[in-house]
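Q: Got a sequence here, can you model it:
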Amino acid sequence: MCGIVGILGDIEAAPRIIDSLKRLEYRGYDSAGVATLVEGKIVRRRAEGKLRNLENSLENAPLSGTSGIGHTRWATHGAPTVSNAHPHQAGAVSVVHNGIIENYLDLRDEIVAAGAILDTETDTEVVAHLINIAMAEGMSPKEAVAHVLPRLKGAFALALLFEGEENLLIGARKGSPLAVGHGEGEMFLGSDAIALSPFTDRITYLEEGDWAVVTRSGAEIFDQDNNKVIRPESRSSVTSSLMDKGNYKHFMAKEIHEQPEVLGHTLSRYFDYSAKTARVDGAQALKFKDLSRLIVTACGTAYLAGLVAKYWFEKYARLPVEIDIASEFRYRETPVGERDTALFISQSGETADTLASLRYCKEHGAAIGAIVNVPESTIAREADMVFPTIAGPEIGVASTKAFTCQLAVLAALALQAGRERGVLSPEREHSLVAELTEVPSLALKALGLEADIERLSQPLSKANNALYLGRATNFPLALEGALKLKELSYIHAEGYAAGELKHGPIALIDENMPVFVIAPYDGIYEKTVSNMQEVAARGGNIVLITDQRGARECGNAAQNTVVLPDMSDIVAPIIYALPVQLIAYHTAVFMGTDVDQPRNLAKSVTVE
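A: The predicted structure follows:
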């Protein structure tokens, strides 16, 4: 989850590292630090909390030096204090690390027994000590790293800086992403292309187990067996201007309002509007025609996008879907074979549990598809087929436009699967595609309700708990609404299938409990509204999210109603996600929480 950057430059490194870390702060913001070589010696500046605290430290005590490493941390081992902030140092070695060293306690005991004094509570510090010990025994930095890496168990990306070595960085990856950036007489290391975007668009991604010896003239890359290898250089499409909020107060607000545009881009990629058909290049590799089931795996909001898609695949393609949270799937020894197809969904394309699940399925011969927002990511590179969302970089930790663009891609895949399986008639496909073409304009209309949503969010900010209810595809949206509210406002919230209300949650209902009911007027509207009436009978404070007919039919049961335009069933989950996002956003704003960087969270979950 942490962000890493390393620079071998021709001007002072510290200001450039800070610039890069600003683009990586979505990966973690518990602490931050930078180390440079000043007259050959490692000098560090570290600060607890947000990156601006490190900037203040550097203003008071600037760092010179053209070689350096930097880090923004999401805390795993050890509290988010200055002493636990990266970079860590042992003798002549300084290190920044993303991941978890699982055997660090054993290594720590060994180091302490050898007489070393450890200064932190982290797992990372042992790496610096082990390499420093090896160098003290006469090994070169390169030899010491090659000696130590096989001893590290777990997932990690490392960038290492060495005293007296002005022209050397060493990076390594196992389970966590790391890339090499190529400049003109300069070289870089970074967690991803966003980190490197201020400096270069020429990127080499290290593969699993790789480590790289980087100098200003280039990089030598070795695999996990220490064989020298050649990895391809690619051009990144990420630009260095991604951190601009424009006229919005928060990145999340900007990204919510970008959805009409990015949904339009994504839909046009996957649908042929003139022929009114889904057009998913490479989807044939997923073998939809002959499948007896489709496996879908993801985490967090991406999992909820997959849960919506389950309804679509089963309805429009008559294809059974087995969906699971990746952290559960990877450990339950699911039977998977060569006749299976598995689909993995991840905004970052680096989610550790999702990547581990992908590798499990690949080892067992399944065809692999990936829906990602970062085409250069590890999940994308390891999948058989990649279906990129065209959401653009998402900086806010709480996913918004990535979620709706994932839904757009999944809708296209479901319709193509239905056509390939012969269960979706051309006429029905044409009708559904025509309905999906309206998504951008419907999204604009939904965003036009923001002022009303902001008003109803103010009293919600005083609540301690909230409940979200929905049926069919609105059930995953209820889960998503509760997740967003928890993430942003820290209000405890739960999402439930509306039909489960009487099986326990109804005991929570009183006049202080806000209950959000997601119920467009569809074939199960009356069932959902009957559940809403049960809430009303017990004094619950109801917010109904529906359409014009739904608002007319519900009577006076709801205290507040968000009225969306009429739309088809396949469109509704995409559009109804927008008011759910706005409710969480404005509630958090009223409460004064950090909307873009909620406490304890990070954007890219690259550790278990």
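
Q: From here on, just use CA atoms for contacts and neighbour counts.
A: OK.

Q: What separation do you get for residue 375 and residue 19?
A: 23 Å (C-alpha to C-alpha, to the nearest Å).

Q: which one of those two has more residues nearby?
A: Ranked by neighbour count (other C-alpha atoms under 10 Å), residue 375 and residue 19 place residue 375 first, with 21 against 14.

Q: Could you tell me which residues make contact with the more buried one?
A: If you count contacts by C-alpha atoms under 8 Å, 6 or more residues apart in numbering, residue 375 has them with 349, 381, 386, 388.

Q: Looking at those residues, which is nearest residue 340?
A: Closest to residue 340 out of these is residue 386 (16.9 Å), distances taken as C-alpha to C-alpha.

Q: Drop anything exposed from the contacts of residue 375.
A: 349, 386, 388 (16 or more other C-alpha atoms under 10 Å).

Q: Tell me how many other residues surround residue 560.
A: Using other C-alpha under 10 Å, residue 560 has 16 other residues around it.

Q: so where do the strands sit in the stretch 301-450 of the chain?
A: Counting by DSSP state E, counting those that start in this stretch, the stretch 301-450 of the chain has strands at residues 321-325, 341-346, 367-372, 385-386.

Q: Adding distance to residue 193, write those out as TSV.
A: Converted to TSV, the strands of the stretch 301-450 of the chain look like this (distance: least, C-alpha to C-alpha, whole Å):
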stretch	distance to residue 193
strand 321-325	27
strand 341-346	17
strand 367-372	15
strand 385-386	18
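
Q: what about those, which gets the closest to residue 234?
A: Using C-alpha to C-alpha, the strands of the stretch 301-450 of the chain put strand 385-386 closest to residue 234, at 16.7 Å.

Q: How far off centre is the closest one?
A: 18 Å (C-alpha atoms, centre = their mean, to the nearest Å).

Q: Strands along the stretch 101-250 of the chain, start to end?
A: For the stretch 101-250 of the chain, applying DSSP E, counting those that start in this stretch gives strands covering 154-162, 169-174, 179-182, 187-190, 202-205, 211-215, 218-222, 228-229, 233-235.

Q: compare with the first, here's sequence two:
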Amino acid sequence: MCGIVGYIGDQNTQEVLIDGLKKLEYRGYDSAGIAVFTDSGLQIAKAKGRLANLEAKLDGAPLLGHAGIGHTRWATHGKPSDENSHPHMDESQKFSVVHNGIIENYLELKEELISEGHTFISETDTEIISHLIAREYKGDIVKAVQKAITFMRGAFALGVLTEHEPNKLVAVRQASPLVIGVGEGENFIGSDIPAILKYTRNVFILNDGEMAVLTSDAVELMTIEGQFISREMIHVEWDAVTAEKGGYEHFMLKEIHEQPKAYRDTMLGRIDKETKKVVLPELKLTEEQIKNIRNIQIVACGTAYNAGLIGRTVIESLARIPVENDVASEYRYRSPIVTPDTLVIVVSQSGETADTLAALREAQANGAHVLAITNVVGSSIARDADDVLVTLAGPEIAVASTKAYSSQLIAFYLFGLYLAQVRGTQTDEQVAHVLAAMESLPEQVEEMLGKADAIKTYAEQIASHKHLFFIGRGQDYAVVQEGSLKLKEISYIHSEAYAAGELKHGTLALIEDGIPVIALVTQESVLEKTVSNIKEVKARGGDVLAITYEEHAVELLKSVDQVFAIPKTLPILSAAISVVALQLLAYYASLALGHDVDKPRNLAKSVTVE
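A: Model prediction:
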């Protein structure tokens, strides 16, 4: 989830680019860079780390010119470094590219280009794009870009410059966002509207499979096949603060709505469309090592721990390997039993969680192979782990995690299926069946988000209560633990999550007239038993909201007070949909109580102390 910006016109290009990157830095802060047409030709400046590092570098050696492109990076391919920073150039230094997205087939393209004599200096997938464009250039940059695109698979938003045609800026969108800003005697590109809002409020939003050719005086829109497009310009009425949130009231709500994209991005390049199998080329674990795994320990904190609870059900169900879950802050102090045949999976959104990092080192000291699931490529946990599965949720701004958690679920689904493939515990048909259902998840979440008002109404009802309960069985129990945590951390309402079958062993004493109880009912193998538990709650006066599939809604309404229906998926995948409803519940309850949704009291985004 990188940020790109571009400008062509008579203003100080460097200033415009830096200003745009400041508005986009929330999309990535591993490195930043710009390329500008100067009197000396196409010049580049870039630096690892925050944008301030690039500004310091430019302070004594500014790039003055009339056109340029800029980039702020969220690392996916290649660690954060100066070499891996964008913009990237070809060997001739005449073509420059910034890119947001992932090129799935970059390794095979890189090998092809190397065989043709090309030399690469970075580990990124983006560098191959500049080389492809240079190879295809025959005097027309637009045609060269169009030709290069035909070789690429994946997601990309591109800004392209060539010294051969310094009066053109080419932009392309395929599955990654891109906006074209229209000014007077100047034009702009940006990943988001905030990048250009200071300079213009007139924009075109590119759709997938479209491109734009910008000069200082004109913007031409066309398909990537070259067919010209006529489109009405949009005039943006948002203020700058609202624009940074994409028009949403809070970053948390924006990030909830970004989950379908996060799902797609995390799956991108990891599902082979032809064989219908999971491919994880980034893993160092050999097939022999995987077959010899005797047990797995999943270690994490907070929301990441809750993702690990889902990971346990997924791995045990698909790969038939026994799994334990550990709170990272307790792991080192219980003398864990670890052998060389133990796989330890550490989960951390930031990759800097102190307790989880300490647990990682403890596991390695005892001879375990450690796999990290994290959202940050260059983090301490990513560097220290033996293997890394990167989730591609992009940066989260809100303290309460939403899309990072759900992307961790996608990583666990992929890894569980991969283990099953190697160990032969699922047939090819069974794996293909689950993968097909996974690929439908983004659209199903989008469908459910369209019904958010129903959850909002219920959240406003419970906002006046001091206590409430969540219940569920099987994987639903793991999901409601995350739902309860979300509600507590941003609404400050006391809530508890229980395995529905455990109510009669003490918790029923807390049920009284009118107390809200949210029951998650998606595991059909225990549906009747969960309904029986719901009736126990109703008999004591509880007010029950059931979250279930549409096909069960009418029947459940005989036993509960309200029902919220979610799209149907496989039981093993239900968490990826049902948790979104619980995130919305927490968000709207906090909103109703007037709390700071994005910055709840006493909490920080990344916990870097024990």
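
Q: quick revisit: now for the strands of the stretch 301-450 of structure 1, which one comes closest to residue 57 of structure 1?
A: Across these, residue 57 of structure 1 has its closest neighbour in strand 341-346 (35.6 Å, C-alpha to C-alpha).

Q: Tell me the residues of structure 2 aligned with that closest one.
A: Aligning strand 341-346 of structure 1 against structure 2 (TM-score structural alignment) gives residues 343-348.

Q: before we move on, what about stretch 367-382 of structure 1?
A: Stretch 367-382 of structure 1 maps onto residues 369-384 of structure 2, going by TM-score structural alignment.

Q: Which of the residues in that stretch are classified as buried?
A: Quick answer for stretch 369-384 of structure 2 (16+ other C-alpha under 10 Å): 369-379, 381-382, 384.

Q: about what we covered before: can you lay out the buried ones among the contacts of residue 375 of structure 1 as CSV showing distance to residue 319 of structure 1?
A: As requested, these are exported to CSV (distance: C-alpha to C-alpha, whole Å):
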residue, distance to residue 319 of structure 1
349, 25
386, 20
388, 22
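
Q: any idea which of those is closest to residue 468 of structure 1?
A: Distance to residue 468 of structure 1, by C-alpha to C-alpha, is smallest for residue 349 among those, at 28.8 Å.

Q: how far does stretch 235-254 of structure 2 stretch from start to finish?
A: End-to-end distance for stretch 235-254 of structure 2, by C-alpha to C-alpha: 21 Å.

Q: What sits closest to the residue nearest to the spatial centre of structure 2 if chain neighbours are left out?
A: Nearest to the mean C-alpha position of structure 2, counting by C-alpha atoms, centre = their mean, stands residue 393 at 1.1 Å. Nearest residue to residue 393 of structure 2, sequence neighbours excluded (C-alpha to C-alpha, 6 or more residues apart in numbering): residue 262, at 4.6 Å.

Q: Give me the distance between the one helix or strand the one you found maps to and the centre of its chain.
A: Counting by DSSP states H and E, the element that carries residue 262 of structure 2 is helix 259-267. In this view, helix 259-267 of structure 2 has its centroid 6 Å away from the chain centroid, taken as C-alpha atoms, centre = their mean.

Q: And for stretch 127-145 of structure 1?
A: In terms of C-alpha atoms, centre = their mean, the centre of stretch 127-145 of structure 1 is found 35 Å from the chain centre.

Q: before we move on, what about stretch 395-404 of structure 2?
A: Taking C-alpha atoms, centre = their mean, one finds stretch 395-404 of structure 2 lying 9 Å from the centre of the chain it belongs to.

Q: all helices for the stretch 351-500 of structure 2, in order.
A: For the stretch 351-500 of structure 2, helices defined by DSSP state H, counting those that start in this stretch occupy the ranges 354-365, 380-384, 403-423, 428-449, 452-462, 475-491.

Q: Can you check which part of structure 1 the last one sits on?
A: Aligned by TM-score structural alignment, helix 475-491 of structure 2 corresponds to residues 473-489 of structure 1.

Q: Output the buried residues of stretch 369-384 of structure 2 as TSV; include the columns distance to residue 522 of structure 2.
A: Listed next are those as TSV, based on distance: C-alpha to C-alpha, whole Å:
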residue	distance to residue 522 of structure 2
369	34
370	32
371	30
372	29
373	26
374	28
375	28
376	32
377	34
378	37
379	36
381	34
382	34
384	38
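
Q: quick revisit: what's the helix or strand following the helix holding residue 262 of structure 2 packed up against?
A: Counting by DSSP H and E, the element after helix 259-267 of structure 2 in chain order, helix or strand, is strand 271-272. Applying 3 or more C-alpha pairs under 8 Å, 6 or more residues apart in numbering; DSSP states H and E, one finds that strand 271-272 of structure 2 makes contact with strand 277-278.

Q: how much does the strand it packs on stray from structure 1?
A: When structure 1 is superposed, strand 277-278 of structure 2 averages 1.3 Å from its matched positions, counting by mean C-alpha distance after the TM-score superposition for structure 1.

Q: which other helices and strands contact that strand?
A: Helices and strands touching strand 277-278 of structure 2, by 3+ C-alpha pairs under 8 Å, 6+ apart, are strand 271-272, helix 403-423, helix 428-449.

Q: So for residue 235 of structure 2, which of the ones you listed sits nearest?
A: Relative to residue 235 of structure 2, the nearest member of those by C-alpha to C-alpha is helix 428-449, separated by 25.8 Å.

Q: Tell me the residues of structure 1 aligned with the closest one.
A: Counting by TM-score structural alignment, helix 428-449 of structure 2 corresponds to 426-447 in structure 1.

Q: and what of stretch 302-315 of structure 2?
A: Against structure 1, stretch 302-315 of structure 2 falls on residues 300-313 (TM-score structural alignment).

Q: Equivalent analysis for stretch 511-521 of structure 2, please.
A: Matched against structure 1 by TM-score structural alignment, stretch 511-521 of structure 2 falls on residues 509-519.

Q: ok so, going back, from residue 453 of structure 2, how far off is the residue nearest to residue 393 of structure 2?
A: Taking C-alpha to C-alpha, one finds residue 262 of structure 2 at 23 Å from residue 453 of structure 2.

Q: Would you mind telling me which of the two has the busier surroundings?
A: Each of residue 262 of structure 2 and residue 453 has its neighbours counted (other C-alpha under 10 Å); residue 262 has more, 24 against 12.
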